[in-house]
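Undergrad: Okay, structure incoming, though there's no sequence with it:
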């Protein structure tokens, strides 16, 4: 295994998002992420408030997504989501994906039944840069980030490419998925 990162704020980890040349792909598998930069906004969402300024997503859009898209790079992700949707996934759709998609990120959703999964797809998150640099993302049971690890094993990189392709064909574009909910992802609705 390669270099590990124990913080999402690590400058070397963040450099991966500016240094890739063509594509950055993310597989998301969790139904709840407990990341520090979303805590206040998630609480507002759960309280039924309208989306206001969301610094964590604004930083992602302005610092990563828009510059990549302007440079002709592709940023895309697939989130495997269990139905009925968790409150966190509703929050992520309404307060994050709506805005990252508008900025040019290709977000896709692969809905599955509760307790089900896509056959052959791993049950963990990863980033794949330029189809050749694999970074696995590890989280605690409560969704808090634990560590990211660069994987140097070529066989694992090839598998990650296969999983990416499988997830892409098993998913639908975010906006298509969102139409099923009439654009409303309020807490407690599924």
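TA: All right, it came through fine. As the structure is a prediction and not an experimental result, all values here were calculated from the model. Residues are numbered from 1 along each chain as shown.
Undergrad: drop to CA atoms for contacts and neighbour counts, all remaining ones
TA: Noted.
Undergrad: Report how many residues lie close to residue 86.
TA: 17 (other C-alpha atoms under 10 Å).
Undergrad: My error: substitute residue 63 in the last question.
TA: There are 13 residues near residue 63, going by other C-alpha under 10 Å.
Undergrad: What of residue 120?
TA: Neighbour number of residue 120 under other C-alpha under 10 Å is 10.
Undergrad: Is it in a helix, a strand, or coil?
TA: coil (DSSP: H, G, I helix; E, B strand; the rest coil).
Undergrad: putting a second one here so we can go through both:
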């Protein structure tokens, strides 16, 4: 069995585009940043929290090479606490890093063909699937460069992106 490249390795090699489709309503509910948010800590608009600095560096490297990083989130409404946390931290984490982020209410995605797992697609050539247990904990990742899988993920992301609402326009229910 071949060794799977890590997310960081794939993003470091990315030249043109990295897209991420998130379809769950909760992830890693024991994340210290989420727990701090649940305890009332909120990001300061315009700040660059220390915990996000590695993300700024990784995304910034793609942007500096002329690439783009886009993230689309399919969410149930009313949104979960975890999705509210993501929404509240998107400006200081994702947008500040250089990502474009959009939100699609799940009821507007019913007729879209979507892969069964969240994924990253790098340079329209390799897909990194993220697998989670029922509680949102990451269990493993695997990659595919199969042209049919890449095309499914590329098409799914673009279909979601077309319908999705830009972060600064989205008002969660």
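TA: Yes, it's here. Remember, it's a predicted structure, so these values are computed and weren't measured experimentally.
Undergrad: element containing residue 169 of structure 2?
TA: Using DSSP states H and E, residue 169 of structure 2 falls within no helix or strand.
Undergrad: for the strand ranked longest in structure 1, packing partners?
TA: The longest strand of structure 1 (DSSP state E) is strand 74-83. For strand 74-83 of structure 1, the packing partners by 3 or more C-alpha pairs under 8 Å, 6 or more residues apart in numbering; DSSP states H and E come out as strand 23-28, helix 66-70, strand 106-113.
Undergrad: in structure 2, what residues pair with the second one?
TA: Aligning helix 66-70 of structure 1 against structure 2 (TM-score structural alignment) gives residues 60-64.
Undergrad: Against structure 1, what's the mean shift for that stretch, could you check?
TA: Taken over the aligned residues, the distance from stretch 60-64 of structure 2 to structure 1 averages 1.8 Å (mean C-alpha distance after the TM-score superposition for structure 1).
Undergrad: Buried residues in that stretch, which are they?
TA: 60-63 (16 or more other C-alpha atoms under 10 Å).
Undergrad: Out of those residues, flag the one nearest to residue 92 of structure 2.
TA: Proximity of the buried residues of stretch 60-64 of structure 2 to residue 92 of structure 2 (C-alpha to C-alpha) peaks at residue 60, which lies at 13.9 Å.
Undergrad: Tell me how far that closest one lies from residue 100 of structure 2.
TA: 13 Å (C-alpha to C-alpha, to the nearest Å).
Undergrad: can you redo the helices and strands packed on strand 74-83 of structure 1 as JSON lines with distance to residue 180 of structure 1?
TA: Below are these laid out as JSON lines (distance: least, C-alpha to C-alpha, whole Å):
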{"stretch": "strand 23-28", "distance to residue 180 of structure 1": "21"}
{"stretch": "helix 66-70", "distance to residue 180 of structure 1": "27"}
{"stretch": "strand 106-113", "distance to residue 180 of structure 1": "12"}
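Undergrad: All set, thanks.
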